[in-house]
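# build me a model:
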Amino acid sequence: MNKSTQGLNTMLICFALLGCSEQAKQDQSVHAEADDTQVVAAQAEDEQGSQPAAFVEIDKQAYQQRLQGFWLGQSIANWTGLITEMDKVGTPETMPFYTDQDWGSKDLPAMWGEGVPHSDVIDFYLEREGVPWGADDDTDIEYIYLHLHHQLQTAKLTAEQIKQGWLKHTYSEDDAPLFKKFADSEPVKENFLWESNERARILMAQGMLPPETSEAKNNAKYMMIDAQLTTEFFGLLAPVNVAVAKDIAYLPIRVAANHESAQIANFYVVMHSLASSVDKDLPIAEQGIWLATQARKHLNDNDYPAKMFDFVLAHYRNNPDKQNWEVTRDAVYQRYQLEQADGYQYKDPFEAGINYAASLVSWFYGQGDVKRTIQIGSLSGWDSDNPTATWGGLLGFLHGIDGVKSAFASDNISDTYWIHRTRRNFPDHTPTKDGEDSFALMAERMLSIIDLVVVEKMQGRSDANKWQIPVALNTK
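This is a model prediction of the structure:
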């Protein structure tokens, strides 16, 4: 390969994968920077001999900081969103929805008539240093998968490994411990599994394996939001390579989701995988649009998730007032809950569909700002903690842990994690601190899993400082 061909190929990768800046487009050197990620041209051997290839090169230390940001951002968003979870679900008793005017006001009861114990005010919730973040269903199943991958030293979990992990680390309805939601409330058994996840756990206890646990004939709750909460992080285990990300996430998604709900879960996995490819020279709002539109390509055009995406994005783009997110949320309510358009049949506020549409409202109008996205997500309605936690994690990854702390203007934010609040049978990684783990240690273990994924699933390279992930050259 001559130098001019090498330069052309490198530029083509740069344009297609990273969307390089104008300066990088004019630079025909052998690499193009994109923050802690760069594309390098190299020689790779195949059966026919030496062929041109390229690698996305990712700095491990920087990636670890991003992973810590993922766990912290997800925890802040989860516990902030829990304050308004199911307060507003579009029924006559709970209309109108929250708006920006409600931020900082007293929280109203959820549809089941209760508030939450950690806050009675609609505002950002931050756990102070020294007090661990409590596990919740937005983070604890992902934690189980992190533990299983690391313990088993595998790049991809089998159905049997997933089943055994769930049975060991989650409670059944029978052996769950007593839990008091409020200091003066009666203790009840609580296994912190609901909807499709609860049904899947019952099926696994009977010996059934995924993907059968998400088949409609076995699990009538397969269309619920559950898989979104438990699988986004697989995209971070497979940076850049969407095909591998979808492959290792397939069985975890199919524990509890099928058909459109599985497509929606895949959408979030793709966004997390491509987060390492985004052009950091773009304004942060445009980075978010790019990630979302790239993930849109993985939806079936004929199904309602794709049509929801197109509707919400068009409504956002046509709205001249990008602060008025409420008008798009209200349009989602009208179109999908009331009119049941685009083949979507609304039945339950826990469904993947209505919450997917609501999540897109907060993603687009949040414009890449961590606080604003969490705020909008928390006020959007329906299962507000779940989409909000997803975006808090993704933006935490994009900004890194220092960026999250800077956004909240605080260094006094906890970085420890209490998995045994909801799950069981884990080692205590932080025996001198409350809780069992820290975001730094969790990120460190994720790096070792990514080593396996890069080498075994991507045929890439890993050393002490970086990964080199091969990408195909395309000169067409």
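
# C-alpha from now on. contacts and neighbour counts both.
Noted.

# residues near V244, how many?
A count of nearby residues for V244, using other CA atoms under 10 Å, gives 22.

# for K60, that is, sorry about that
Residues contacting K60 under the criterion other CA under 10 Å number 21.

# doesn't L447 make contact with it?
Yes - using CA atoms under 8 Å, K60 makes contact with L447 at a distance of 7.4 Å.

# what count of nearby residues applies to G207?
12.

# that one is in what secondary structure piece?
Using DSSP states H and E, G207 sits within no helix or strand.

# same check on N9?
Going by DSSP H and E, N9 is in helix 3-13.

# do the same with A44
In this assignment (DSSP H and E), A44 forms part of strand 37-46.

# measure the residue nearest in space to the middle of the chain to E444 for me?
Centroid check for the chain by CA atoms, centre = their mean gives E232 as the closest residue, at 3.6 Å. Distance, E232 to E444, by CA to CA, to the nearest Å: 18 Å.

# one more: A227?
Taking CA to CA, one finds A227 at 24 Å from E444.

# more neighbours: which of these two?
Counted by other CA under 10 Å, A227 and E444 do not tie: A227 has more neighbours, with 27 against 18.

# excluding chain neighbours, what is closest to the more buried one?
Distances taken as CA to CA, 6 or more residues apart in numbering put I253 closest to A227, at 5.3 Å, once the chain neighbours are dropped.

# quickly find the element holding the one you found.
helix 242-254.

# check the offset of that helix from the chain's centre.
13 Å (CA atoms, centre = their mean, to the nearest Å).

# what are the buried residues along it?
Residues of helix 242-254 classed as buried: V242, V244, A245, K246, D247, I248, A249, Y250, L251, P252, I253, R254 (neighbour count, 16 or more other CA atoms under 10 Å).

# contacting residues for the third one?
Meaning A245. With CA atoms under 8 Å, 6 or more residues apart in numbering as the criterion, the residues that contact A245 are F234, G235, L236, L237, A238, P239, V269, V270, S273.

# this one as well, want them side by side:
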Amino acid sequence: MKRFFPVLLAALTLVSCTGTREITRTELKDKIAGAWIGQMVGNIYGLEYENKFVDEPGEGPFTFNKGMNKMAAVDGAFSDDDTDVEYLYLMMMEKYGVDPNYDQVKEGWMYHIRDRVWLANRAALGLMHYGFKPPYTGKKEYNPHWFQIDPQLINEIWAYTAPGMPDYAAAISDWAARITSDDWASSPTVVYGVMYSEAFFEKDVIKLIKLAKSYLPKTDRFRKVMDECIDLWKKYPDDWKAARKVMADELYVNEPDITKSIWNADLNGAMGILALLYGDGDIEKTLNIGCALGFDCDNQTATICGL
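Now for the predicted structure:
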């Protein structure tokens, strides 16, 4: 925790400058530590079911088996692709300040990321080694995976350092998402960034979702997806499977071929929103539904458990 401390101080200063919200250093450190542990728990919990439930939702009970076996091998939690690039971004913040620029982030990517990245992240890294700079590394003209899930699963650190500052969290989340992604694929990242930032002060899941939605343009595709998730939750308050079928049909089965993928950003973002809605604020229920909803579910369980 020592190396994180300068960033915490900067975050406290930014919050104080607004004159509207205050959080003690002790509270801030506790919430960040709790959220990071939550990410680890959710990631390891969902890892066994990653990409396993596609055509149909999963059936419980769900366990830690696969993740626990890996933990035993390394004597502790480990970094998966849902909890890795945050370390890199933190290092860049420590080196250059809380607002590193694209050139500085590119430097960090090219030096520290060698392997074990996929899809939009892999394509962006390759483009960097060919001389491209962000945000061109995320442009759909160059990155064939611009529409995938990647930015929403490596973004939490930008909100950890923006407690109670959803405007800043939304802007920096979109900025970071453009390193690997383009167009509507950045929207779920913005939503999670806002929710994480606001969650330092707000515990009501529904309020968090509605606030985050308000940061997207009314014409935004993922905003419409969120509206549909909320409507389905109201229509089927006790049947998440019915809601899942509607969204899976829309965003996977009937998705245009060029962006049809089990790792599609909006598809997995929708599964995260459904897990939060049907989880009723209960962490175990939310995790189990997050696993059962399927697709790239260890991302959803990591993100929502941290939240």
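
# returning to that earlier point: alignment lookup: the residue nearest to the centre of structure 1 to structure 2.
Alignment note (TM-score structural alignment): E232 of structure 1 maps to E156 of structure 2.

# how about the nearest residue to that match once chain neighbours are set aside, what does it touch?
Sequence neighbours aside, G193 is the residue nearest to E156 of structure 2 in space, at 6.5 Å (criterion: CA to CA, 6+ apart). By CA under 8 Å, 6+ apart, G193 of structure 2 lies in contact with N155, E156, W158, A159, P166, A169, A170, S173.

# try A171 of structure 2
Here A171 of structure 2 is in contact with V190 (CA under 8 Å, 6+ apart).

# let's see 6 Å
Counting by CA atoms under 6 Å, 6 or more residues apart in numbering, A171 of structure 2 touches no other residue.

# just tell me what it corresponds to in structure 1.
Using TM-score structural alignment, the partner of A171 of structure 2 in structure 1 is D247.

# how close does the aligned partner of S384 of structure 1 in structure 2 get to C305 of structure 2?
S384 of structure 1 maps onto C297 of structure 2 when the alignment is built from TM-score structural alignment. The gap separating C297 of structure 2 from C305 of structure 2 is 12 Å, by CA to CA.

# these two - which one has more neighbours?
C297 (30 against 26).

# re earlier: buried ones among the contacts of A245 of structure 1?
With burial judged by 16+ other CA under 10 Å, the buried subset of those is F234, G235, L236, L237, A238, P239, V269, V270, S273.

# most widely separated two among these?
Distance extremes for the buried ones among the contacts of A245 of structure 1: the farthest pair is L237 and V270 at 11.2 Å, using CA to CA.

# against structure 1, where does the helix ranked longest in structure 2 fall?
Using DSSP state H, we find that the single longest helix of structure 2 is helix 25-47. Aligning helix 25-47 of structure 2 against structure 1 (TM-score structural alignment) gives residues 60-82.

# just stretch 127-143 of structure 2 next, same as before
Here stretch 127-143 of structure 2 aligns to structure 1 at residues 203-219, judged by TM-score structural alignment.

# buried set for the matching stretch?
Buried residues in stretch 203-219 of structure 1, counted by 16+ other CA under 10 Å: L203, M204, M208, L209, P210, P211, E212, T213, S214, E215, N219.

# wait, what's in contact with the second one?
So the one you mean is M204 of structure 1. Residues in contact with M204 of structure 1 (CA under 6 Å, 6+ apart) are K163.

# so it lies in a helix, does it not?
Yes - remark: M204 of structure 1 belongs to a helix, assigned using DSSP: H, G, I helix; E, B strand; the rest coil.

# correct me, but N43 of structure 2 touches D296?
No - between N43 of structure 2 and D296 there is no contact under CA atoms under 6 Å: 10.9 Å.

# neighbour count: those two, which is higher?
Remark: of N43 of structure 2 and D296, N43 carries more neighbours, 32 against 27, as counted by other CA under 10 Å.

# and that one, how far from I304 of structure 2?
According to CA to CA, N43 of structure 2 stands 10 Å off from I304 of structure 2.

# ok, P57 of structure 2 next?
Distance of P57 of structure 2 to I304 of structure 2, given as CA to CA: 18 Å.

# coming back round to it: and the strand holding A44 of structure 1, what does it pack onto?
Counting contacts by 3 or more CA pairs under 6 Å, 6 or more residues apart in numbering; DSSP states H and E, strand 37-46 of structure 1 packs against strand 31-34, strand 49-59.

# quick check, distance from it to the centre of its chain.
Distance of strand 37-46 of structure 1 from the chain centroid (CA atoms, centre = their mean) equals 29 Å.

# with stretch 195-210 of structure 1 instead?
Between the centre of stretch 195-210 of structure 1 and the centre of its chain there are 23 Å (CA atoms, centre = their mean).

# one more: stretch 365-381 of structure 1?
Put simply, stretch 365-381 of structure 1 sits 15 Å off its chain's centre (CA atoms, centre = their mean).

# residue ranges of the strands in structure 1, please?
31-34, 37-46, 49-59, 133-134, 178-179, 188-189, 416-418, 437-438, 461-462, 466-471 (DSSP state E).

# which one of those strands is the most hemmed in?
Per-stretch averages of neighbours, counted by mean count of other CA atoms under 10 Å, single out strand 416-418 among the strands of structure 1, with a mean of 24.

# what helices or strands is that one leaning on?
Applying 3+ CA pairs under 6 Å, 6+ apart, we find strand 416-418 of structure 1 packed against strand 133-134, strand 437-438.

# equivalent range in structure 2 for it?
Under TM-score structural alignment, there's no match for strand 416-418 of structure 1.

# before we move on, the earlier item: need the strands of structure 1 in CSV with distance to Q345 of structure 1, can you?
Listed next are the strands of structure 1 as CSV, based on distance: least, CA to CA, whole Å:
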stretch, distance to Q345 of structure 1
strand 31-34, 42
strand 37-46, 42
strand 49-59, 42
strand 133-134, 34
strand 178-179, 35
strand 188-189, 33
strand 416-418, 38
strand 437-438, 41
strand 461-462, 46
strand 466-471, 40
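
# sorry, back to before: so what does the residue nearest to E156 of structure 2 match up with in structure 1?
When structure 1 is aligned by TM-score structural alignment, G193 of structure 2 is paired with V269.

# against W382 of structure 1, how distant is its match?
According to CA to CA, V269 of structure 1 stands 22 Å off from W382 of structure 1.

# what's the answer for H169 of structure 1, then?
Going from H169 of structure 1 to W382 of structure 1 by CA to CA gives 28 Å.

# having no further points to raise, I will conclude here.
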